[in-house]
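Undergrad: Could you work out the structure for the sequence below:
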Amino acid sequence: MAETEAETKARKERERDELYALDISGVEWLCAPGTEQHEERVEIAYLPGGAVAMRSSLDPSTVLRYTEAEWRAFVLGARDGEFDVEV
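TA: Below is the predicted model:
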């Protein structure tokens, strides 16, 4: 049986609460190859269940967390050019 809209919203809120309740103090932060420690960069850490945390090297105390589905959607969108910047 399919979830109702209210059930889906409640499930997503539960997932988000669980994700932000995780202790990530010991995670390994990764960045793009070739960047130096002093350079501004985006860092990610893989979390349990396929989730991902993301932060800026300039503000490491502000951490965004994404469920596996959210991260997958972002990566696929980026690969498809959805976030390309016009120069």
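Undergrad: Please make it C-alpha for all contacts and neighbour counts, starting now.
TA: Fine.
Undergrad: residue ranges for the strands of this protein, please.
TA: Applying DSSP state E to the chain gives strands spanning 42-46, 52-56, 59-66.
Undergrad: Next, the second sequence, to be compared with the first:
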Amino acid sequence: MEVPTKGSLVDLTHAAWFKSSRSGPNCDNCVEVAFVTGGIAVRDSKNPTGPALIFTPDEWDAFVGGTKDGEFDLA
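TA: From the prediction side, this is the model:
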């Protein structure tokens, strides 16, 4: 499956998807991540044939940094 993103196509056909090590074995609210040529893909683990979001490495780094800094924590 090819996904159009930021002016190019990203091929997800052979993407190696994985869940966070923080995801529990019975958790049904998980996302999966794959490092692909040109970026990082994220999808809903319950819908593996559904849409995927594609982030540039800089966007991904900003997200991971914000997560570590508590930027997205609920008050």
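Undergrad: Give me the TM-score for this pair.
TA: For this chain pair, the superposition-based TM-score is 0.76 by TM-score structural alignment, normalised by the length of structure 2; 69 aligned residues with a C-alpha RMSD of 2.1 Å.
Undergrad: Which stretch among the strands of structure 1 approaches Ala10 of structure 1 most closely?
TA: strand 59-66 (16.4 Å; C-alpha to C-alpha).
Undergrad: quick one, the closest one and strand 42-46 angle?
TA: 50 degrees (axes from the mean of the first three to the mean of the last three C-alpha atoms, to 10 degrees).
Undergrad: now strand 59-66 of structure 1 against strand 52-56, angle please.
TA: 150 degrees.
Undergrad: Quick one: distance of the longest helix seen in structure 1 to the chain centre.
TA: Longest helix of structure 1, by residue count under DSSP state H: helix 5-21. Taking C-alpha atoms, centre = their mean, to the nearest Å, one finds helix 5-21 of structure 1 lying 15 Å from the centre of the chain it belongs to.
Undergrad: could I get the strands of structure 1 as JSON lines with distance to Ala32 of structure 1?
TA: Formatted as JSON lines, the strands of structure 1 follow (distance: least, C-alpha to C-alpha, whole Å):
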{"stretch": "strand 42-46", "distance to Ala32 of structure 1": "8"}
{"stretch": "strand 52-56", "distance to Ala32 of structure 1": "12"}
{"stretch": "strand 59-66", "distance to Ala32 of structure 1": "16"}
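Undergrad: okay, those strands in a markdown table with mean neighbour count and distance to Trp29 of structure 1 next?
TA: Formatted as a markdown table, the strands of structure 1 follow (neighbours: other C-alpha atoms under 10 Å; distance: least, C-alpha to C-alpha, whole Å):
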| stretch | mean neighbour count | distance to Trp29 of structure 1 |
| --- | --- | --- |
| strand 42-46 | 17 | 5 |
| strand 52-56 | 18 | 9 |
| strand 59-66 | 13 | 10 |
